[in-house]
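1. Any chance you can model this:
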Amino acid sequence: MRFFAGLWRLAIAALCFVGTYEAWQRPVLWVYFTFQTGAVLGFVMLWAGAATILKGIQPPAWLKGVVTLYAVVTAVVAFLLMPPDDPNYVPQILGIMTNTMLHRIAPIMAVADFLLFDPHRRFQWHYMFSWLIYVPVWFAFVMGRAWLAPTLLGSGPAAGGNPYPYAFIDLKALGWQQFGINCLELAGAFFAVSLVLFVIDRIEPAKPLLG
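-> Predicted structure coming up:
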């Protein structure tokens, strides 16, 4: 089972790297939350997979938890908030769109990895809050880039050169009031997911369910 778990994690890493390959060719795509977190998930799973097979040092619990958190958020956003991908524009590998790999398949596999292959009862209560540090940093990055894009950075990553990567944080279209409401709702959703992960970690047995 150890080798299966290791290969499972390496498969997640492969999906993440294939899913983000567009961003390596078009750096403007790194504005997207899912490309950033997907790449980090890939590197962490590469580490975890190699460590599992070679009986090496695993990623710290905090790091494994935070990439799982953002994988869940990525999947929720993809399934509930984003329009379906157009196969005429999204690259495909073996008939599967790369966005599907990054936004749906890899996150689902990462959650399964957390539930089945990870040891549990390792999360500290403050992880629920420290995991969220990246969210305001990313928002600040997006806002700063949107402010600089028209004069220094050229067009943005979204359709028509819009500097805001997602419609639900498009300040120009929403206005400050709705933008603020959306940010608060997103922050609440992030915290809710982090709380669920913490509770699951406490409920599950300390030893992995499989392995």
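2. alpha carbons only for contacts and neighbour counts from here, please
-> Will do.
3. how much space between Phe190 and Pro107?
-> Here Phe190 is placed at a distance of 15 Å from Pro107 (C-alpha to C-alpha, to the nearest Å).
4. When those two are compared, which one has more neighbours?
-> Counted by other C-alpha atoms under 10 Å, Phe190 and Pro107 do not tie: Pro107 has more neighbours, with 28 against 20.
5. helix or strand for the more buried one, which one?
-> Per DSSP states H and E: Pro107 is located in helix 106-116.
6. One more sequence to fold, the one below, so I can look at both together:
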Amino acid sequence: MSDESVLTQSAGGITVKIAALLGWFALILQLYLILTSRWQGGKSLLGGVDIFFSYFTVLTNILVAVVLTCAATSGDSALRRFFLKPTVQGGVAAAIILVGLAYNLLLRNIWNPQGLQWVADELLHDVMPVLFVVYWWFCVPKGALQWRDVWPWLIYPLVYFIYALVRGHFVGSYPYPFIEVDTLGYPRVFINAVMVLLGLVVVSLVLIALDRWKGKR
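-> Prediction:
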């Protein structure tokens, strides 16, 4: 292996490590902000943890951070092998792209975060999606994805949607305005969910097409 190749691999490894650290930093910052707000308002910190894990953005960024951490570290374990499967990484890529698109198209204009909350928002919704797509393109082996991989990738958002509705029913709060049953009603919420899932299908098909194209090259 040439010195240039070694340097390139070394730089790539450092970049992935930085991306993983940035992902965990963004998540910790968001949790800190939620808990601080709850503390200042005299509310339950446990409720703040519940709110933190109620967001699809947070759960998906956790998956991103886990994948990047597995890629940035060595060792052999069943968990690491699972998260480094091209099909798993492809599914995570599709989900984090959905996070970025949904936020920028549907949510960005409905509130105006300031200060550290703005930093957390930008990291979770813009920076990490871009970093992970770049990682997926350059670091994940290509040519392994099949068109049928779309279907298992839909399981995660479907499970999340059910969880969000059940949680919202009991606590009276929903993480996103387009699934607020109390305001919109179940028919509208289900239509919104189908539209989001269709968006994920489109994103997934594009990723698979790119994977197969690059794999053939």
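7. one step back: equivalent range in the second structure for the helix holding Pro107 of the first structure?
-> Matched against the second structure by TM-score structural alignment, helix 106-116 of the first structure falls on residues 128-138.
8. chain center to the matching stretch, what's the gap?
-> Mean-position distance between stretch 128-138 of the second structure and its chain equals 11 Å (C-alpha atoms, centre = their mean, to the nearest Å).
9. How is the residue most central in space within the second structure assigned, secondary-structure-wise?
-> Residue closest to the mean C-alpha point of the second structure, counted by C-alpha atoms, centre = their mean, is Thr60 at 2.8 Å. Following DSSP: H, G, I helix; E, B strand; the rest coil, Thr60 of the second structure is assigned to helix.
10. Might you report the residue contacts of the aligned partner of it in the first structure?
-> Matched by TM-score structural alignment, Thr60 of the second structure corresponds to Thr37 in the first structure. Thr37 of the first structure makes contacts with 67, 70-71, as judged by C-alpha atoms under 8 Å, 6 or more residues apart in numbering.
11. how many other residues sit next to the closest residue to Leu29 of the first structure other than its chain neighbours?
-> Counting by C-alpha to C-alpha, 6 or more residues apart in numbering, Ala23 is the residue found nearest to Leu29 of the first structure once chain neighbours are left out, at 5.0 Å. By the criterion of other C-alpha under 10 Å, Ala23 of the first structure has 17 neighbours.
12. Just after the helix holding Pro107 of the first structure, pick out the following helix or strand.
-> Moving toward the C-terminus from helix 106-116 of the first structure, the next helix or strand (DSSP H and E) is helix 127-130.
13. Mind naming the longest helix for the second structure?
-> helix 3-40 (DSSP state H).
14. Could you figure out how far the biggest helix by length in the first structure is turned away from helix 106-116?
-> Among the segments of the first structure that qualify as a helix by DSSP H, the longest is helix 171-203. Here helix 171-203 of the first structure runs at an angle of 20 degrees relative to helix 106-116 (axes from the mean of the first three to the mean of the last three C-alpha atoms, to 10 degrees).
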